[in-house]
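# whatever this is, show me its structure:
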Amino acid sequence: MTPAALRIRRRPDAAVDGHWPDAVPPLLRRVYAARGAAGIEAARPRLASLMPPDGLGGLDAATGLLERAIREQRHIVVVGDFDCDGATACAVGVRGLRMLGAARVSHAVPNRMVHGYGLSPALVDELAALRPDVLVTVDHGIACHAGVAAARARGWQVLVTDHHLPGERLPPADAIVNPNLPGDGFPSKMLAGVGVIFYVLLALRRRMHSDDRPDREDRETAIHGSASREKRSERRPDLTSLLDLVAVGTIADLVPLDANNRALAAAGLRRLRAGYGCAGLRALIEVCGRDPARLTAADIGYAIGPRLNAAGRLEDMALGIECLLTDDIARARELAATLDGINAQRRAVQRSMTDDAEAALSRARLPEDATALAPCLFDPQWHPGVVGLVASKIKERLHRPVVAFAPAEPGASLLRGSARSIPGFHVRDALAAVAARHPGLVERFGGHAMAAGLSLELSNLPVFEQAWQAHAARMLDDGLLQSELLSDGELRPQEFDRFHAEALRDGGPWGQGFPEPLFDGRFDVLDWRTVGERHLRLTLRRPEGREPLAAIHFGGWSGDAPSPSVHLAYRLAPDDYRGGQAIQLVIEHLAPA
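Now for the predicted structure:
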């Protein structure tokens, strides 16, 4: 399997406008300007600039339903999902409703292997033992027509909170809150599922405490000073205590970090760095070996999020949700250690499945083969909880849309599929187009532009593969298939130091839509060695410089020695392993100069 060719393209120069405090170095100002931020307020939005809930559709019905349930002490069951966004959203829903006075709140989450995705009829049957009065779905529900109908048939009320794109018709819920509903006026369409339920709680608090200070004032003082926090808590619950969970779910779900999401994520990161996170997140930070005072969005995306996700992929996300709900630090550490172990198993399964996929593509796909445009992968031995990661890895390697399937359970004829895409190819719309051309082929599907899930019968897989690849052939062109990295240009000689490395690290949160700074340039290779099986450790020098620079290229060992002179795309980072003033270049791409 030949990796996709990659080019490095530099971002165009952008004027550095607006107000910038002296503490923000010129390098960071250039980076912010290249991402469209004019001034510190746009680059680092605070909670004071958070969009108010007013424009979010469905809130009147949703908050009215929840207020009555709380007043009448009805049993509310928050139904989560089996990924990090769904788990954090469930924890936010449970904790927030209890803070707002709900006396009877429980939670549930589908088991991937038993119930399938979301609020299914099978899950509704199991929930009957809890005798709920109200179900609140978080991070799912917009595509769960049968499950919502089954719950309503039992006399339960259903509130759907979701952020996934809706289909042609909506489920028969009592209330729906989703910023992506047709005609919804809420400006921030990129909220994660955890962000949606947080907004529902903000609106519910305002409804229940309408005589208190307006939300804007509350947002302005939300995380500044314990005295103001204590005074505020005398009047109404401080929902900003949930922002650590909101940040983790938002970052881990890879939603674009628009200004609103950056405000939420940054506030949550500040809480975690200050040691105010919930017991479960503090325990996960410990088990990951991260320093909470230096925690970054990358730590959440690459360490905390995968450990929570692993529970839903291989075991039961109930473990992850329990970790996020417990206030007992000893229990939290015990659960975090279990999640860490499950994540190690997930890595091994993922590595084996990815190797299988790469071997299959090497055997069966030729570069000129039309099927190479959009690989469709299946193995009867694969695990359904890991196919999304396999699709993502192959997508990154080939820069092609990829869909991977596994049996819903061992030996089953029903397949679970996960699709991952590239910019310019809307994968959820692609699945919708396939389903429209072949009615009955796809049992169910849903998702976003870059990621989606689906299910279909094994007997329908050949027809689906042909339809999927035909749609890809119609939609993809050479421009979309060219992989590229966007660079912020070359660093100046005086910027290769610890001060600038820390400024870049702490200047985020960085993520989708607001990417972490990446630089490029030519370097001489003074020395190199392999680390582990797949990594490269290099000692470099700038052609015009004298001081050597340490560099690491994760997964960079190809079996051949690097050229004496190389062109790199890299990130500048503090080297906390060596400590002191040490820095290192974290290489994203290496090619002969």
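# please count neighbours and contacts with C-alpha atoms only from this point.
Will do.
# name the residues that touch stretch 32-40?
Stretch 32-40 has contacts (CA atoms under 8 Å, 6 or more residues apart in numbering) with 11-21, 43, 488, 514.
# correction: the previous question concerned stretch 142-159.
Taking CA under 8 Å, 6+ apart as the rule, stretch 142-159 contacts 62, 118-124, 132-137, 141, 160-162, 164-167, 170-177, 445-446.
# before we move on, the earlier item: ok, the contacts of stretch 32-40 vs Arg546, which is closest?
Set against Arg546, the nearest of the contacts of stretch 32-40 by CA to CA is Asp488 (23.3 Å).
# next, count neighbours for the closest one.
22 (other CA atoms under 10 Å).
# now the helix or strand Tyr32 falls within: buried residues?
Per DSSP states H and E, Tyr32 falls inside helix 26-34. If you call a residue buried by 16 or more other CA atoms under 10 Å, then helix 26-34 has these buried ones: Leu28, Arg29, Arg30, Val31, Tyr32, Ala33, Ala34.
# now the buried members of the contacts of stretch 32-40.
Buried among those by 16+ other CA under 10 Å: Ala14, Val16, Trp20, Ala43, Asp488, Phe514.
# look up how far Gly301 lies from the second one.
When CA to CA, to the nearest Å is applied, the distance between Val16 and Gly301 equals 29 Å.
# then Met51 would be within a helix, right?
No. Read with DSSP: H, G, I helix; E, B strand; the rest coil, Met51 is coil and lies in no helix.
# my guess is it meets Asn260, correct?
Yes. Between Met51 and Asn260 there is a contact at 6.7 Å, judged by CA atoms under 8 Å.
# which of those two has more neighbours?
Asn260 (22 against 18).
# and the next helix or strand past the host helix or strand of that one?
According to DSSP H and E, Asn260 maps onto helix 259-273. Counting by DSSP H and E, the next helix or strand C-terminal to helix 259-273 is helix 279-287.
# which strands and helices sit next to that following helix?
Applying 3 or more CA pairs under 8 Å, 6 or more residues apart in numbering; DSSP states H and E, one finds that helix 279-287 contacts helix 318-325, helix 329-364.
# overlap in contacts of Met51 and Asn260?
With CA under 8 Å, 6+ apart, Met51 and Asn260 have common neighbours Ser188.
# and Val105, how far from Leu123?
From Val105 over to Leu123 (counting by CA to CA), the distance is 18 Å.
# next: Arg546.
Taken as CA to CA, the span from Arg546 to Leu123 is 64 Å.
# who has more neighbours out of these two?
Taking neighbours as other CA under 10 Å, Arg546 and Leu123 compare with Leu123 leading, 22 against 8.
# which strand or helix spans that one?
In the assignment (DSSP H and E), Leu123 maps to helix 121-127.
# which other helices and strands does the longest strand anywhere in the chain contact?
If you go by DSSP state E, the chain has its longest strand at strand 519-531. The helices and strands touching strand 519-531, judged by 3+ CA pairs under 8 Å, 6+ apart, are strand 535-541, strand 565-574.
# quick one, the shortest one and strand 519-531 angle?
In this case it means strand 535-541. Calculated by axes from the mean of the first three to the mean of the last three CA atoms, to 10 degrees, strand 535-541 forms an angle of 130 degrees with strand 519-531.
# could you also give me the structure for this next sequence, so I can compare it with the first?
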Amino acid sequence: MKLQDNPCYIELDNYPIDFSPCHRRVLSGRQIDTATLKKPLTDLYSVSQLSQAKSAAIRLYDAIQAGQQIVLVGDYDADGATSTALVLSVLQPLGAKVVSFIPNRFEMGYGLSQAVVDAVLPLTPDIVMTVDNGITANAAVDSLKQHGVAVIITDHHLPTHCLPDADVIVNPNQPSCDFPSKCLAGVGVAFYVMLALRQIYRERGDARIDAVDYSALLALVAIGTIADVVELDYNNRILVEHGLKQLRHNRASIGINALLEVSGCDKKTLSVEEIAFQIAPRLNAAGRVADMQLGVDCLLAKTPMLAKDYALELDRLNRERKAIENEMKAQAQVWIEQIPTANQPVICLCDETWHEGVIGILAGRLKSRYQKTVFVFTQNNGLLKGSARAAEGVNLVQALNAMASDYPEMIRHYGGHAKAAGLSLLPAHFVQFSTLINPIIDAQLTANPPKQVVLTDGELLPYEMNVDNAIFLKTLEVWGNGMPMPRFRNTFFIDAIRGVGDNHAQLSLIEQQSGRHFKGIAFDKFKDYYKFRQNTHQIAYQLNVNHWQGKHQLSLQVIHIEE
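Purely as a prediction, here's the structure:
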């Protein structure tokens, strides 16, 4: 991999006079000018553009007026938890007869399954509404309809060839929807449906909707959107920017504030990166090793004491998840050393003892380390349950569609995004799947070869490498998937390097031009970077700020060392 400066696309004089050349270069390299910087909520795409959102809202309004039982079926990740909490935060103050149901991933599988149907029917629902799931639940929807239950699906995952026969489907990725942003997270779709419900209340002169604080919901939208790693396109950036504003100004729920406190996040400078690596893992831990109802309960907690208890339990579960992950990762390294993967674009691993809730994280870690598409399987109820993460240039759902088309008996069930997917196989099909998936992925990579470069925003001058600049860049824009955090390159002498934690590298760096000393950190790279000690290299890095005993200290997060 080579370092390469990102080209600038916009004239630099489009920016405010107090923007330094560094700040202008960062924004121009991402095609952001003053016309697209810090957009108001009024610039969001219209609710009317999201197909069937109004139909869903009308069904919900009528159900609330008639006192019908609504069962909200969520999902067991952070996107699903925030989606569930968001809808409950709107429907409950309106007097809706609503209960939520979060499937146990280990007993009921993914999303709206037949096991979920069997569990919710005793709740005597008139309407089942899904959030962040349901777009591939054809059989489960048919079963509910046979019992006289209306079904509203709100989802954002990619559909398969045949849509379920639901009463209403709200999903920007369904073929009939022209919504400009196809990257809405599940919580974003739920938010739009609740916006449509507000419109229906106002059209009908029903003032009860005024009791709902919609601006407070944006904190949930931001957390779920960031946690699900969807692309921060134009619309998502507006949602996340205003959600961050609520979080930074202490306008989030009691439960979210407790999570921020337990995570050690500074609200005033809270960033997308901190939500992704501090808040989201703690929420996700509930669904991975326990029950996601705990995460929903934390988000909706009514008292500070209860919220703190929930947040501390989520923190404990996250530590438990890390221990499980580290053990699985060590086992995976042994497997990888024993199988020939050098000339294959895919790594497929299976261990029936691995924890089903952690295989997705393991797949992601291995994908980042080996820059290959990774499938990780474990056994559950006689099936292999798998989680996949895609390398650059790979679309997982397209690959699994091709596999299902060419080998219809191979995959029992699958679904997800282009970059992350889940699937199930019969154990007898694992070896065949591992062989057949390679040419499918290889064909995608041939058609869309990955770039062998690490893009940077150029070299920083010595005086630009400081805490103030790091904080300014951190909050300048909404950084995340599709809008990468500013990264720079300079030449450093690597004076020392030592291992910390689980294969992390702590570096002592001397910048060549100025002779200044810097502390650096590289995650999961100690074994790869130790060979660079006592040598001079071009290094790509991000400016980070460490908070210690009330003081801010500059740290360089090393992204890549060029040989």
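# that older thread, for the contacts of stretch 32-40 of the first structure, which one is nearest Arg205 of the first structure?
Looking across those and measuring by CA to CA, the closest to Arg205 of the first structure is Ala43, at 29.1 Å.
# give the closest residue to the aligned partner of the closest one in the second structure in space, chain neighbours not counted.
Ala43 of the first structure maps onto Leu37 in the second structure when the alignment is built from TM-score structural alignment. Sequence neighbours aside, Glu477 is the residue nearest to Leu37 of the second structure in space, at 7.4 Å (criterion: CA to CA, 6 or more residues apart in numbering).
# next, count neighbours for the one you found.
Neighbours around Glu477 of the second structure, by other CA under 10 Å: 19.
# quick check: it touching Thr36?
No. Glu477 of the second structure is not in contact with Thr36 according to CA under 8 Å; the separation is 10.3 Å.
# the first structure: which residue goes with Cys298 of the second structure?
For Cys298 of the second structure, the residue aligned by TM-score structural alignment is Cys323.
# repeat for Glu327 of the second structure
With TM-score structural alignment as the criterion, Glu327 of the second structure matches Ser352.
# what's the burial count for its match?
For Ser352 of the first structure, using other CA under 10 Å, the count is 13.
# quick check: the aligned partner of Leu158 of the second structure in the first structure vs Phe445 of the first structure, distance?
Residue pairing (TM-score structural alignment): Leu158 of the second structure is matched to Leu165 of the first structure. Leu165 of the first structure sits 11 Å away from Phe445 of the first structure, taking CA to CA as the criterion.
# repeat for Pro121 of the first structure
From Pro121 of the first structure to Phe445 of the first structure the distance is 16 Å (CA to CA).
# which residue is the nearest non-sequential neighbour of Leu312 of the second structure?
Val262 (6.7 Å).
# which residue is nearest the centroid of the first structure?
Asp253 (1.6 Å; CA atoms, centre = their mean).
# next up, identify which helix or strand Ile58 of the second structure is on.
Going by DSSP H and E, Ile58 of the second structure is in helix 53-66.
# superposed on the first structure, what's the mean shift for the following helix or strand past that helix?
Next helix or strand after helix 53-66 of the second structure toward the C-terminus (DSSP H and E): strand 69-73. On superposition with the first structure, the mean distance recorded for strand 69-73 of the second structure (mean CA distance after the TM-score superposition for the first structure) is 1.1 Å.
# so where in the first structure does strand 69-73 of the second structure end up aligned?
Against the first structure, strand 69-73 of the second structure falls on residues 75-79 (TM-score structural alignment).
# distance from the chain centre to that stretch, please.
Here stretch 75-79 of the first structure shows a centroid-to-chain-centroid distance of 24 Å under the convention CA atoms, centre = their mean, to the nearest Å.
# quick check: closest non-adjacent residue to Ser188 of the first structure.
Nearest one to Ser188 of the first structure, counting by CA to CA, 6+ apart, is Asn260 at 6.7 Å.
# in the second structure, what sits opposite that neighbour in the alignment?
Under the alignment (TM-score structural alignment), Asn260 of the first structure maps onto Asn235.
# cool, and Pro12 of the first structure?
Pro12 of the first structure maps onto Pro7 in the second structure, by TM-score structural alignment.
# what residues are up against the match of Cys298 of the second structure?
Ala279, Gly280, Leu281, Arg331, Ala332, Leu335, Ala336.
# which one of those residues sits closest to Glu495 of the first structure?
Leu281 (34.0 Å).
# count the residues that sit near that closest one.
So Leu281 of the first structure, with other CA under 10 Å, has 25 neighbours.
# corresponding residue for it in the second structure?
Counting by TM-score structural alignment, the partner of Leu281 of the first structure is Ile256.
# which elements pack onto the helix holding Asn260 of the first structure?
Where contact means 3+ CA pairs under 8 Å, 6+ apart, helix 259-273 of the first structure is packed against helix 243-252.
# and the helix it packs on, how far from the chain's centre?
The answer for helix 243-252 of the first structure is 9 Å, by CA atoms, centre = their mean.
# that one against the second structure, how far on average?
Superposed on the second structure, helix 243-252 of the first structure shows a mean distance of 0.5 Å to its aligned residues (mean CA distance after the TM-score superposition for the first structure).
# relative to Pro439 of the first structure, how far out is the match of Glu327 of the second structure?
Counting by CA to CA, the gap from Ser352 of the first structure to Pro439 of the first structure is 35 Å.
# circling back to that earlier point, the contacts of Cys323 of the first structure: which two are farthest apart?
Of all pairs in those, the most separated under CA to CA is Leu281 and Arg331 at 12.0 Å.
# and Phe378 of the first structure, how far is that from Gly86 of the first structure?
From Phe378 of the first structure to Gly86 of the first structure the distance is 26 Å (CA to CA).
# quick one, which of the two is more surrounded?
Gly86 (29 against 21).
# for that one, what are its contacts?
Applying CA under 8 Å, 6+ apart, the residues near Gly86 of the first structure are Gly80, Val138, Asp139, His140, Gly193, Val194, Gly249.
# hmm, 10 Å instead?
79-80, 92, 109, 118, 137-140, 162, 192-194, 249, 253, 309, 312, 317, 321 (CA atoms under 10 Å, 6 or more residues apart in numbering).
# try Ala412 of the first structure
Applying CA under 10 Å, 6+ apart, the residues near Ala412 of the first structure are Pro380, Ala406, Glu457, Leu458.
# for it, helix, strand, or coil?
coil.
# residues in the first structure aligned with stretch 466-481 of the second structure?
With TM-score structural alignment as the criterion, stretch 466-481 of the second structure aligns to 497-512.
# start and end of that stretch, how far apart?
26 Å.
# what does Gln146 of the second structure align to in the first structure?
Using TM-score structural alignment, Gln146 of the second structure sits opposite Ala153 in the first structure.
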